[in-house]
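1. the following block contains a protein sequence and its predicted model.
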Amino acid sequence: MIKSEISSLSSSLLTAIQETNKSKEKLIFQKKEINQIINLIFKKIKLGGKLIFCGNGGSAADAQHLAAEFLIRLRPKVNRKPIQAISLALDTSTITACGNDYDFDKIFSRPFQALVKKNDVLIAISTSGNSKNIIEVLKEAKKKKILSISFLGFQGGKAKNHSQKYLIIKSNNVARIQETHIFLGHFILEKVEDLLLKNKII
């Protein structure tokens, strides 16, 4: 790689780093909402609830990632009991059966109906906030009086109108939104874990 190409790459890399840092720094303006969400999740788990995650594409990967952090382990040096969590992108058989027999818009709401219990928490992740299957599961949560929390992007889309609590990464760059969502998820789960440990619940 010649010098000019390295210089151009360095400039692009620095710009991307600055963009992702800026997206994360803006979360400070939602600190009140973040604190409320941490305490709400803690209270629901204390009452025996579980976390139910969902998302599409990269957000589906984030949903599975965050569920795994609670089920298995979040931090290497913190060994505790597993915490109930599940992703609604369960497997290809469930997803394709629902898409084929019902509708792709129902791939989250259908298993949600089967798995949800009192005191559970729905965490929906959507960069656009307009995914129909996300809207459907949020509506189902409202119907069943289940706490719903959404991680959104852009201006929040329609999902913010169907969520009890939401956090919006106000960016037009999908990659930066997704990077901030996973950071946000890790931060919130760490703080919930701290509360659970402090209160000797896990």
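-> Received it, and whenever you're ready, just let me know what you need. Numbers count the residues shown, from 1 in each chain.

2. contacts, neighbours, all on C-alpha from now
-> Will do.

3. show the contacting residues for the nearest residue to A61 once chain neighbours are set aside.
-> Once flanking residues are discounted, A61 sits nearest to G55: 7.7 Å by CA to CA, 6 or more residues apart in numbering. Under the criterion of CA atoms under 8 Å, 6 or more residues apart in numbering, the neighbours of G55 are 61-63, 89, 124-126, 134.

4. okay, which residue is most central for this protein?
-> I125 (4.4 Å; CA atoms, centre = their mean).

5. next, find the distance separating that one from I182.
-> 10 Å (CA to CA, to the nearest Å).

6. the closest residue to E19 other than its chain neighbours - how many residues pack around it?
-> Distances taken as CA to CA, 6+ apart put R176 closest to E19, at 7.1 Å, once the chain neighbours are dropped. If you count neighbours by other CA atoms under 10 Å, R176 ends up with 22.

7. does R176 lie in a helix or a strand, and which?
-> Using DSSP states H and E, R176 falls within helix 174-198.

8. got another one to weigh against that:
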Amino acid sequence: MQKKFKSQTDQLHASLLDAEQWHRQLAETVQCLKQAFTKRKKVLVAGNGGSATIAQHFADEMVGRYRMSRPPYPVIALTADSAVLTCIGNDFSFQDIFSRQVQALGEAGDVLLVFSTSGKSENLLRAVRQASQQNMLIVAFTGNKFPLEESVSCAVTVPSEDPPRIQELHLHAIHLICETFEPDSAK
């Protein structure tokens, strides 16, 4: 059992071998978010399965708080409203559950932030296309090359094919991002 734990931990560490590039991507993402918030724009977040929980966790940390009390930031998880998700999934298509919400809620200058271990989920790709049509900024957290890379304003890519390792680093990434919005982050 300990060998398995060591193996999994070694895989996680291997995913961070090029941490300099990853940190650069995170810094670009923070600038993208800060620019939007400065202009009083909002962030819409989405993902499937475990990535949906990361999207919701990010919204929780930004609207609620991470470590310290601070003003809330307008971040909306498109994964959280089961009535909207099932309505769109039933009346239209599961592939449209995020793009319809982007169409309804997104405005030019807003940010769509998507989490995907593969970067290939059709419902997220449709949301990215819709956000692009609405002149929104797009941030993608993936584990592989994102098929719509030309549409993405910022990308945070985990160099791994293993979904659990990718999700672990996506969670770490959102915590690093949240840290930059803390009242004492300039120190």
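-> Nice, thanks for sending it over. Bear in mind that the values here come from a model prediction, so they are computed numbers and not experimental data.

9. could you get me the TM-score between them?
-> After superposition, the two chains reach a TM-score (TM-score structural alignment, normalised by the length of the second structure) of 0.91; 186 aligned residues with a CA RMSD of 1.8 Å.

10. measure the residue nearest to A61 of the first structure to S93 of the first structure for me?
-> For G55 of the first structure, the distance to S93 of the first structure - CA to CA - is 17 Å.

11. cool, and Q36 of the first structure?
-> On the measure of CA to CA, Q36 of the first structure and S93 of the first structure end up 36 Å apart.

12. residue in the second structure matching I72 of the first structure?
-> Counting by TM-score structural alignment, I72 of the first structure corresponds to G64 in the second structure.

13. for its match, give me its contacts.
-> Residues near G64 of the second structure by CA under 8 Å, 6+ apart: P72.

14. superposed on the second structure, what's the mean shift for the helix or strand E69 of the first structure falls within?
-> If you go by DSSP H and E, E69 of the first structure is part of helix 58-71. Compared with the second structure after the fit, helix 58-71 of the first structure shows a mean deviation of 0.4 Å (mean CA distance after the TM-score superposition for the first structure).

15. for that helix, name the packing helices and strands.
-> Helices and strands touching helix 58-71 of the first structure, by 3 or more CA pairs under 8 Å, 6 or more residues apart in numbering; DSSP states H and E, are strand 51-55, strand 85-87, strand 121-126, helix 174-198.

16. the inter-axis angle of it versus strand 51-55?
-> Counting by axes from the mean of the first three to the mean of the last three CA atoms, to 10 degrees, helix 58-71 of the first structure lies at 160 degrees to strand 51-55.

17. now helix 58-71 of the first structure: how far from the chain's centre is it?
-> 8 Å (CA atoms, centre = their mean, to the nearest Å).

18. residues in contact with it: which ones?
-> Identification of contacts with helix 58-71 of the first structure by CA under 8 Å, 6+ apart yields 51-55, 82-87, 89, 125-127, 178, 182, 185-186, 189.

19. just the buried ones among these, please.
-> 51-55, 83-87, 89, 125-127, 178, 182, 185-186, 189 (16 or more other CA atoms under 10 Å).

20. and F115 of the second structure, what does it touch?
-> Taking CA under 8 Å, 6+ apart, one finds 45-48, 51-52, 54-55, 140-142, 170 in contact with F115 of the second structure.

21. let's see it at 10 Å
-> Residues counted as contacts of F115 of the second structure (CA atoms under 10 Å, 6 or more residues apart in numbering) are 45-55, 121, 124, 139-143, 156, 166-167, 170.

22. what is the aligned counterpart of it in the first structure?
-> Going residue by residue (TM-score structural alignment), F115 of the second structure aligns to I125.

23. could you do H13 of the second structure as well?
-> Using TM-score structural alignment, H13 of the second structure pairs with N21 in the first structure.

24. same question, A80 of the second structure
-> Match for A80 of the second structure (TM-score structural alignment): L90.

25. now swap in V102 of the second structure and tell me
-> Under the alignment (TM-score structural alignment), V102 of the second structure maps onto F112.

26. need the contact list for that match.
-> Neighbours of F112 of the first structure in contact, by CA under 10 Å, 6+ apart: 52-54, 87-88, 106, 122, 137-138, 140-141.

27. 7 Å - rerun?
-> Neighbour list for F112 of the first structure: empty [criterion: CA atoms under 7 Å, 6 or more residues apart in numbering].

28. what about whichever strand or helix holds it, distance to the chain center?
-> Taking DSSP H and E as the definition, one finds F112 of the first structure inside helix 109-115. Chain-centre distance of helix 109-115 of the first structure: 17 Å, with CA atoms, centre = their mean.

29. what of stretch 124-134 of the first structure?
-> Per CA atoms, centre = their mean, the centroid offset for stretch 124-134 of the first structure relative to its chain is 11 Å.

30. same question, stretch 13-21 of the second structure
-> With CA atoms, centre = their mean, you get 19 Å for stretch 13-21 of the second structure.

31. try stretch 39-49 of the first structure
-> Distance, centroid of stretch 39-49 of the first structure to centroid of chain: 16 Å (CA atoms, centre = their mean).
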